[in-house]
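S.K.: Model the following, please.
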Amino acid sequence: MNTVLLALAVDVVAIVVLACAIYYRRHRRADLMFAYIALNTGIFAVCTLLMAQQAGLALGFGLFGVLSIIRLRSDEISQREVGYYFIALALGLVNALGADSLLVMAGLDLLLLGTMYAADHPALTGRARRRVIVLDVVHEDDTALRADLERRLRAPVRRMVVERVDYVRETMVVDVRYRASDPQGSARPGTAGRPAARPEVLR
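M.R.: Take a look at the predicted model:
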């Protein structure tokens, strides 16, 4: 019992660091912060119960496999945020299954948290932006399209994908990845790299 309580304490500290200190401070989404904490706590509880019933590691990893194939279908969820989901899930598994080895458990927690802290650091991704844009002109040439986008966005375009062209209305929808000229850019906190909910018109 003491081992389980210690593992629970370590897990609570780890998920609070991930969800609150790392994710929420950078992206300001309370709904996903709650989701990460709930997922982590649920995984920890289920795995602890399985271990108590001597269900074995195979069932625990089977649970991980089932959860890992769930695809989150939402324009409001970016691949970055899916990454946080998996780390929250992994922390719950590590702390529940590794309760008998405190050093290994703590070391793996530090590895997972350190990886997310570094990989999602603003120094690496702070200027990355994505926007889905409706242009009021149709460009047949990629060079002209890139030049037009860079003029409108006032930033270098890294990647662009034409999603739709309407020759009747003379409009085109373009998914644009670009690098903002200043670290904050024009985006709200936490929007860097997030899929746009709807196309915006640039004139």
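S.K.: CA only for contacts and neighbour counts going forward, please
M.R.: Fine.
S.K.: Now Tyr167: closest residue in space, sequence neighbours ignored.
M.R.: Val138 (7.3 Å; C-alpha to C-alpha, 6 or more residues apart in numbering).
S.K.: Spit out the contact partners of the one you found.
M.R.: Contact analysis of Val138 by C-alpha atoms under 8 Å, 6 or more residues apart in numbering lists 165-167, 170-172.
S.K.: separation between Arg177 and Ala99?
M.R.: Note on Arg177: its distance to Ala99, by C-alpha to C-alpha, to the nearest Å, is 43 Å.
S.K.: next one: Ile77
M.R.: 32 Å.
S.K.: the more surrounded of those two?
M.R.: Set side by side, Ile77 and Ala99 show more neighbours around Ala99, with 23 against 15, by other C-alpha atoms under 10 Å.
S.K.: any idea which helix or strand carries the most centrally placed residue in the chain?
M.R.: Geometric centre of the chain, nearest residue: Glu81, 1.6 Å, by C-alpha atoms, centre = their mean. Glu81 is part of helix 79-97, with elements assigned from DSSP states H and E.
S.K.: which helices and strands does that helix pack with?
M.R.: Counting contacts by 3 or more C-alpha pairs under 8 Å, 6 or more residues apart in numbering; DSSP states H and E, helix 79-97 packs against helix 2-16, helix 30-52, helix 57-68, helix 102-119.
S.K.: what's that helix in contact with?
M.R.: By C-alpha under 8 Å, 6+ apart, helix 79-97 touches 4, 7-8, 10-11, 14-15, 18, 23, 36-37, 39-45, 47-48, 51, 57, 60, 64, 68, 72, 105, 108-109, 112, 116, 193-194.
S.K.: Ok, stretch 100-119 next?
M.R.: 3, 7, 10, 14, 17-18, 22, 84, 87, 91, 94-95, 98-99.
S.K.: now those: which count as buried?
M.R.: Listed as buried from these are 7, 10, 14, 18, 22, 84, 87, 91, 94-95, 98-99; burial here means 16 or more other C-alpha atoms under 10 Å.
S.K.: one more to put side by side:
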Amino acid sequence: MLETFLIRYALNLLFTFIVVRFIYYPKYRNNDFVFTFFLFNTILFVLCYLLAEADLKFGFAFGLFALFSMFRYRTVTVPIGEMGYFFLVVTLGIINSLASLVNIEMLLVANSVLVAMTFLLGRTLQLTHENFQTLNYENLGLIKPAERAGLLQDLTERTGYPIHKVQVVKVDYQRGIAQLRVYYFSKENESGPLDLDA
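M.R.: Prediction:
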């Protein structure tokens, strides 16, 4: 029994390592989530494996999965892309620990399919989407509705992003600063904080 546990955990850890180190980390570079992914994967694997004999089986696993599908960190917003990786490492932990009727070859195929699909989608599916950020802007003369084209051009030149829409959130006339919400299209890996000091 110990040998089966070690073989399944080694398999689980191998595919989790491939996902986190070679697919997730080169794209997001977030060490905090790397720790979280490995920790949750291991916790779920051990928990599901040890409770597999209690006749809970897959009903228990899907209950855990539903619980984590509602999971949100209270102190930080988890981007939807990183939540996808989170669900993947949770799934790897569950199937590698509970698929007791499946042989090792089938587990290898199932893990490989999940990892290969993640790799292919992450590298080839680069959809353009709309981002927005809030900025402080000091040229109050351009925030007038009649100057909207000039404002868009100025923001695009200064930030380097193709800004297509602007909303004025609030204006502080005493300090001479307007708070703007700017919208631009970009690839997921091109998005980042905008800089008006350029």
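S.K.: just the buried ones among the contacts of stretch 100-119 of structure 1 now: which is nearest Leu145 of structure 1?
M.R.: Tyr84 (34.6 Å; C-alpha to C-alpha).
S.K.: so what's Asp11 of structure 1 closest to, chain neighbours aside?
M.R.: Leaving out its chain neighbours, the residue that sits closest to Asp11 of structure 1 by C-alpha to C-alpha, 6+ apart is Asn95, at 5.8 Å.
S.K.: Likewise for Ile23 of structure 2?
M.R.: Phe119 (6.2 Å).
S.K.: And for Ala198 of structure 2?
M.R.: Closest residue to Ala198 of structure 2 apart from its sequence neighbours, by C-alpha to C-alpha, 6+ apart: Arg158 at 5.6 Å.
S.K.: corresponding residue for the one you found in structure 1?
M.R.: Using TM-score structural alignment, the partner of Arg158 of structure 2 in structure 1 is Arg152.
S.K.: Surely its match touches Val201?
M.R.: No. When contacts are counted by C-alpha atoms under 8 Å, Arg152 of structure 1 is not listed as touching Val201 (10.8 Å).
S.K.: So for those two, which residues contact both of them?
M.R.: In contact with both Arg152 of structure 1 and Val201: no residue, using C-alpha under 8 Å, 6+ apart.
S.K.: Need the counterpart of Ile37 of structure 1 in structure 2.
M.R.: By TM-score structural alignment, Ile37 of structure 1 lines up with Phe38.
S.K.: Count the neighbours of that match for me.
M.R.: Using other C-alpha under 10 Å, the number of residues around Phe38 of structure 2 comes to 18.
S.K.: Same check on Glu190 of structure 2?
M.R.: Applying other C-alpha under 10 Å, we find 9 residues neighbouring Glu190 of structure 2.
S.K.: gap between it and Asn131 of structure 2?
M.R.: Glu190 of structure 2 is 10 Å from Asn131 of structure 2, by C-alpha to C-alpha.
S.K.: Look up how far Phe62 of structure 2 lies from Leu6 of structure 2.
M.R.: The value you get for Leu6 of structure 2 to Phe62 of structure 2, if C-alpha to C-alpha is used, is 23 Å.
S.K.: Buried ones in stretch 40-49 of structure 1, by neighbour count?
M.R.: Result for stretch 40-49 of structure 1 [16+ other C-alpha under 10 Å]: buried residues 40-41, 43-44, 46-48.
S.K.: Sorry, wrong one. I was asking about stretch 122-134 of structure 1.
M.R.: For stretch 122-134 of structure 1, by 16+ other C-alpha under 10 Å, it's 126-134.
S.K.: Export those residues to CSV and append columns for secondary structure and distance to Arg28 of structure 1.
M.R.: Shown next, in CSV, are the buried residues of stretch 122-134 of structure 1 (DSSP: H, G, I helix; E, B strand; the rest coil; distance: C-alpha to C-alpha, whole Å):
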residue, secondary structure, distance to Arg28 of structure 1
Gly126, coil, 14
Arg127, coil, 17
Ala128, strand, 17
Arg129, strand, 17
Arg130, strand, 18
Arg131, strand, 19
Val132, strand, 22
Ile133, strand, 24
Val134, strand, 27
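S.K.: now, which of these sits nearest Arg146 of structure 1?
M.R.: For the buried residues of stretch 122-134 of structure 1, the nearest to Arg146 of structure 1 is Ile133 (12.5 Å; C-alpha to C-alpha).
S.K.: Show me what that closest one lines up with in structure 2.
M.R.: Using TM-score structural alignment, Ile133 of structure 1 sits opposite Leu135 in structure 2.
S.K.: And for Val90 of structure 2, the neighbour number?
M.R.: Close neighbours of Val90 of structure 2, defined as other C-alpha under 10 Å, add up to 25.
S.K.: From Gln133 of structure 2, how far off is it?
M.R.: In terms of C-alpha to C-alpha, Val90 of structure 2 sits 31 Å off from Gln133 of structure 2.
S.K.: Phe60 of structure 2 too?
M.R.: Taken as C-alpha to C-alpha, the span from Phe60 of structure 2 to Gln133 of structure 2 is 41 Å.
S.K.: likewise Val171 of structure 2?
M.R.: Val171 of structure 2 is 16 Å from Gln133 of structure 2, by C-alpha to C-alpha.
S.K.: And Ala99 of structure 2, by the same measure?
M.R.: When Ala99 of structure 2 is compared with Gln133 of structure 2 (using C-alpha to C-alpha), they lie 45 Å apart.
S.K.: Just give me the neighbour total for the equivalent of Arg123 of structure 2 over in structure 1.
M.R.: Counting by TM-score structural alignment, Arg123 of structure 2 lines up with His121 in structure 1. When neighbours are defined as other C-alpha under 10 Å, His121 of structure 1 has 13 of them.
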